[in-house]
Structures are given as structure tokens and as C-alpha cells.
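Enquirer: Here is a sequence together with a model predicted from it:
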Amino acid sequence: MKIRRFYATPLFSALLLAGAVQAQYSVTDEIRVLQGFKAGGGSDTLAQLTQPFLRESLGAEFINEYIPGATGAIAWTRLTQQSAKDGSVVSITNTPMLMTNYIMNDAIRYSIDEMTPIANVVTDPGIIVVPEDSPYQTLQDFLTAAEENPGQLTVANSGVGGDDFFSTIMIENATGLSFQKVPFQGDGPSATAALGGQVDASFNNLGNVFAHIQSGSLRPLAIFTRERLDILPDVPTMVENDIDIVAGSSRGYSAPADIPDEARDELIAAFEALKENQEFQETARERAMVLDIRTGDDYGQMVQEMEGQFEEIWAEVKDDVNQ
């Protein structure tokens, strides 16, 4: 992801001071948003959360284009190599799969150096959910069954290289257990598989399955946070079960490299304004979205650091995964 040192230009400062006053995006009145997963997943959840507020601050419509496949790589290849570099096209960028795609597969040709970081918005913790009629009432029930049936329990994830895929591997490494990993094209289809009883469990993200947890159609067994969350006080963490795993998916927006500074300033200002928007904050809480807004260079630095971390993890596990 191309990081350019960011300074508060007069335009950027003016946009921040304007706050909730509606502006007019200088590039276009329609911004195309490439999504690398099917509708209904974590990327789409982020889009539905942010875009009404971004539309108001930028005065532009957001047109979501769903391009599922290859764990987001098709969309991100299109963003970096086939999209206009004028600020009219952006993409929702999901980590860690944004980087793990090419870390794990030399055939994938894009990289974060070919993107302009705009903003991370949420860091969505991982969670294990099972169907409402599942025999597994607790995490220990689930782990015991996995121990008694090595490689037999089916675990859905959002795709090879995603955070759910990696958290499954980390649990296998930490416990010595093994699961039958079932990849889907996004969190939505993974959750749907659990809802329909097609898999024993889905390793998913809280924001995507929270409504199902509230309705009782999915049962949470454990969450991958350091401490329990206020919105799910009865759901234990992996850490308190002596499995030291904290994981999740961060989701934000990026543009192609070398978009005009003016467009970059305006986009960043729109996301900075979300930090002070009380309606946005409340909407995020209602949807169990854990906000983690980092813009511009800060987002770029975050992604670069994660790239290094997952390069190390993949180097440790790739031989076992590829067997």
C-alpha cells in the first residue's frame, strides 16, 4: 500500500472544519465501490454502515459492485490494475486477506504498494458460532468432539487466506486438534451454511452474525478478543479457555495508487468526520461494529505491519497447510 506522508493541506483542514456540512466531491457524483465478496458478508455490512454518512458528507452516491472470488483478489486486482486513478473508484479492503492472498500465492499480482490507503473503519473480532440445534453447548463440548473425531468436524470460513481461515489454523496449532476446513466466498455464505446445518460450526466475525445470535438462530461458543464484550457478556473468550488467540478482520477503504491529492484529502476528511458523528457511533454500536478508524498514513502503516506479521505466520504453517 503506497504510503505518502500526509500533511494537513488547506483543503483538508477546511473539510474537517466543515464537519457535517454537505460538501461536493470534486471528482464525481458517483463513486464505484468494489467489493471482493458476495452481498451480505462483512464487506457489505461495512458498506451499509458507512455509505449513508459518507454520501451526506461528500454529496456523492456510492455504487457497490460485488466481485466475489479468490478471497477478494479479483476485486483488488481490478482496483490496482484496471481502475481509473482519479478517485472515482475505491474498494473495501479487508485484512488480513488483502495481504495473505499474495503472501500465500505467488500468482496473485497486486500488492498493497499499488493502493492509496484511505481509512480503516472497523476491526471485527472473530467468533465461533454453531446452529441453534447443535449438540455443542459450550466451547469445551466443541473441542472435546474435535479431539474425539480428528479432522471430522466441519468448520466454515470466509475463504482461504481470510482471518477465519487463519484463526482455525492457530487453534489447531495451539491445541493439537484438527478440523475439516470448508471455505466459502465471504462471511455471509459461511454463516448461511451454519444456519442451515450444513457445517458443524462457522468461524466468522461478530458484526456479520450478531443479529443471528440475538435471534437465537446461531449460538456463540467463544470470541477471539482479549476480554469479554459488553454486548455479549455471557460469551467466553478463547484466552480465558487457556487458548491465547486474539483475532479478527479489519475493514476499510482504499483507492488505486496515485489518485489526485485533492480527491485523497476529501475522502480522508469524510472518514475523519465519522469520528465525531454521534449518529454514526450509535449506529455502529447497534450493529455490533467495533470501530477502529485510522486514516491515511496511519491506515497504511497498520496494513504494512500486518503484512509482516502474516508473512511470519504463513512461513510457520505453509508446509502443513500444503500437504
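Expert: Nice, thanks for sending it over. Numbering: from 1, shown residues only.

Enquirer: Every contact and neighbour count from this point should use C-alpha atoms.
Expert: Fine.

Enquirer: Report the secondary structure state of the residue lying closest to residue 225 once chain neighbours are set aside.
Expert: Excluding the flanking residues, the one nearest residue 225 by C-alpha to C-alpha, 6 or more residues apart in numbering is residue 246, at 5.1 Å. Secondary structure, DSSP: H, G, I helix; E, B strand; the rest coil: residue 246 is coil.

Enquirer: Now do the contacts for residue 219.
Expert: Going by C-alpha atoms under 8 Å, 6 or more residues apart in numbering, residue 219 touches 129, 130, 131, 132, 137, 213.

Enquirer: Please compare the first structure with the one that follows:
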Amino acid sequence: MQHIIRSCAAIAAAIMLFFAPPQVANAFPDEGLKLIVAYGAGGGTDVTARLLAKDLEATIGHPVTVENITGGGGWTGWSALANAQPDGYTIGYINVPNIYAGFLNPEMSRSENLSSFTPLMNHVTDYCVWAVSADSPFHSVADVIEAAKAEALSIAAHGFGGDDHLAIMRMERMTDASFNVIHNTSTAISLTQVLGGHVQVLGANVSEVIKLHEAGELRVIGVMAPERSKFLPDVPTFKEQGFDQVWSVSRGIAAPAGLPDDVKQILIKALKETLSSDAHRNAAEQLGLSLDIIEGEEYAKFLADTEGEVKTLMGW
């Protein structure tokens, strides 16, 4: 009798196991995220990323770790992002227009391009500036241009084909000035060169120079924005000084291509919630960062349109 009871119990258990619903996978994310920055510590992208990491952690309830992967004009880090597992646990910053040179330039022969990424959301638009050391003889953009027409001036930029470099090229074409461009892997290096008197002019972004300008260590002579920056209200725009120049870097977040759509939507929702919060906006303003939220398909279109502009400018 007991044998029969045990047999019946075993059969019942087997039937229950057979008809049991499948186990549901843990909801994404159930662990921390890695946030790749393709530039060195201390620059505008790194500062932006560390602010995002701190606030995104509060939104998703898991750590967000910033990893600086430098070199190759940013493409060492972007390649790492493109080749990461497309599971949502590795995301990273892509910098526009800097990212385009690595695959549009035919000399690079790079296999990756925009289709190697899943665009998620633009975060910050940071306008370009020119700055000089406090003891420089240059007090305006016109001062720099006139000197550069007589003899090539040295100017620090952040990577070939990046926003600083493209802005310099446009000014050369507009004015017939000539510059010896010093390309660096981070703005921190460029700042050291200019402050040390080794390079005459700095090409950078608003967020990267505010504190030094306020401290009187660096003199920003022009901002490439449509109107004066609220972070540098005493500095005239290039347009105010007679040069029709508007240029910036946009820092946005992407994941590898092949990201599942449900994971993509979760990330976009978490990012939008984070970037739209009053706490994040206030912290960004303290750092001189201008938030410019563009999400999903609209962000993908922005990236494609800007790629076309860079192709035209660079002749690629």
C-alpha cells in the first residue's frame, strides 16, 4: 500500500513539474552596468560620465562603473563598446563629431561605423571655445587670427577630426589663418600645455574651462555658440566678434548593436528619468554642462545627419 502511495506521489510530482510554467529570467538590470568613456580622466566627457553614473545608480538600484579606455582618437574605447556583449550591461559615450573620423577617413580602413552601435540618448551639447593663458598677448579671436595670418600659431585640440579640430579647420578656411594643431588624447593634457606656455591657444569646450577662467588662470576669448553661454557670460561669441562660427561636441550614450528592443527601452526610460530629474539638472549646471536630451530614433537621425555634415567638411 505504501509502495502504491509513493508511486502515485511521484507521478503527481512529475505531472506538476511537466505543466509548471517556465522559470522567468531576472528582470533587467539585475546587476551593475559598465559605462565606457573613450577619453582620459578629467576631460569633459569623463566629468559628464561620472555625473551620469552617480545619478543613474540611484535610478536602477545597481552600481554604474565608469571605465576610461583611451587611445586611437577615441576609437580604442568605441571599439570596446561596439564589440561588447549586447546585453545592456555595457554602455558608453559616443562623441559627435569626434567619432566619425575613425571610420569615414578612408585611410583608417575601420570595420566599425554608426551601425555598430545602438543609439540611446544624447546627454550634453558642449560648445567649443578658444582660450589662452592669462599672460597671453591675445585678448580676442581677431587677435589670434591676425597673428596666425602672419605666422602659424600652435593650438591644442582633442583628436584628429574631433570638434576642436573641425572648428580650427573651418576658421582656417574662413580667414586664411594658419595653425599648427597639437592633437592630444585628453583636454587635461592640452590645458597643461597652454598653461605651461608650450602651446599658444587652447581649443576646448565650455565645461572644460569655466573654473580656470573664473580663477583668472585661463582667458577664454570666444565661444562658438549661437548666443553667449550662461556659464561664461563675460565672453563674447565668435559671431559677436565677426566670425560666423557655431560648433560643439555632443556627448550621448549608446550600447552595442544587436541590443534587444525590450532592454533598449528599459535603458532609455532609466536614462530619461535620470537626466530629467531636478537633482541631475542642478548638478549638471554646477559643472557647466548644458543638457540636451534627444532620445531613441530621433537621436539616431541626429547622428546620421551630423555624419553627412562631417563628410562634406572633411571631403571624405
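Expert: Nice, thanks for sending it over. Quantities reported herein were computed from a predicted structural model and do not represent experimental measurements.

Enquirer: just to revisit the earlier point, the residue nearest to residue 225 of structure 1 contacts residue 227, doesn't it?
Expert: No: taking C-alpha atoms under 8 Å as the definition, residue 246 of structure 1 is not a contact partner of residue 227, at 9.5 Å.

Enquirer: so where do the helices sit in the stretch 51-200 of structure 2?
Expert: Remark: helices assigned in the stretch 51-200 of structure 2 by DSSP state H, counting those that start in this stretch are 75-82, 101-104, 141-150, 163-175, 187-195.

Enquirer: which bit of structure 1 covers the fourth one?
Expert: Following TM-score structural alignment, the partner segment of helix 163-175 of structure 2 in structure 1 covers residues 163-175.

Enquirer: Equivalent analysis for the first one, please.
Expert: For helix 75-82 of structure 2, the aligned range in structure 1 is residues 73-80, judged by TM-score structural alignment.

Enquirer: The matching stretch vs structure 2, average distance?
Expert: With mean C-alpha distance after the TM-score superposition for structure 1, stretch 73-80 of structure 1 departs from structure 2 by a mean of 1.3 Å once superposed.

Enquirer: Residue 26 of structure 1: which element?
Expert: Under the criterion DSSP states H and E, no helix or strand holds residue 26 of structure 1.

Enquirer: any chance you could map the helices in the stretch 201-316 of structure 2?
Expert: 206-214, 261-276, 278-286, 296-314.

Enquirer: highest average neighbour count across those helices?
Expert: helix 206-214 (a mean of 20; mean count of other C-alpha atoms under 10 Å).

Enquirer: From the contact counts, what lies against that one?
Expert: Here helix 206-214 of structure 2 touches strand 117-133, strand 218-223, going by 3 or more C-alpha pairs under 8 Å, 6 or more residues apart in numbering; DSSP states H and E.

Enquirer: redo that, cut-off 10 Å
Expert: helix 44-60, strand 117-133, helix 187-195, strand 218-223, helix 278-286 (3 or more C-alpha pairs under 10 Å, 6 or more residues apart in numbering; DSSP states H and E).

Enquirer: Which residues are in contact with the alignment partner in structure 2 of residue 145 of structure 1?
Expert: Using TM-score structural alignment, the equivalent of residue 145 of structure 1 in structure 2 is residue 147. When contacts are counted by C-alpha atoms under 10 Å, 6 or more residues apart in numbering, residue 147 of structure 2 touches 138, 153, 177, 178, 179.

Enquirer: can you check residue 215 of structure 2 too?
Expert: residue 134.

Enquirer: how close does it sit to residue 133 of structure 2?
Expert: Remark: distance between residue 215 of structure 2 and residue 133 of structure 2 (C-alpha to C-alpha, to the nearest Å) = 12 Å.

Enquirer: To what extent does the match of helix 163-175 of structure 2 diverge from structure 2 after superposition?
Expert: Mean deviation of stretch 163-175 of structure 1 relative to structure 2 after superposition (mean C-alpha distance after the TM-score superposition for structure 1): 0.4 Å.
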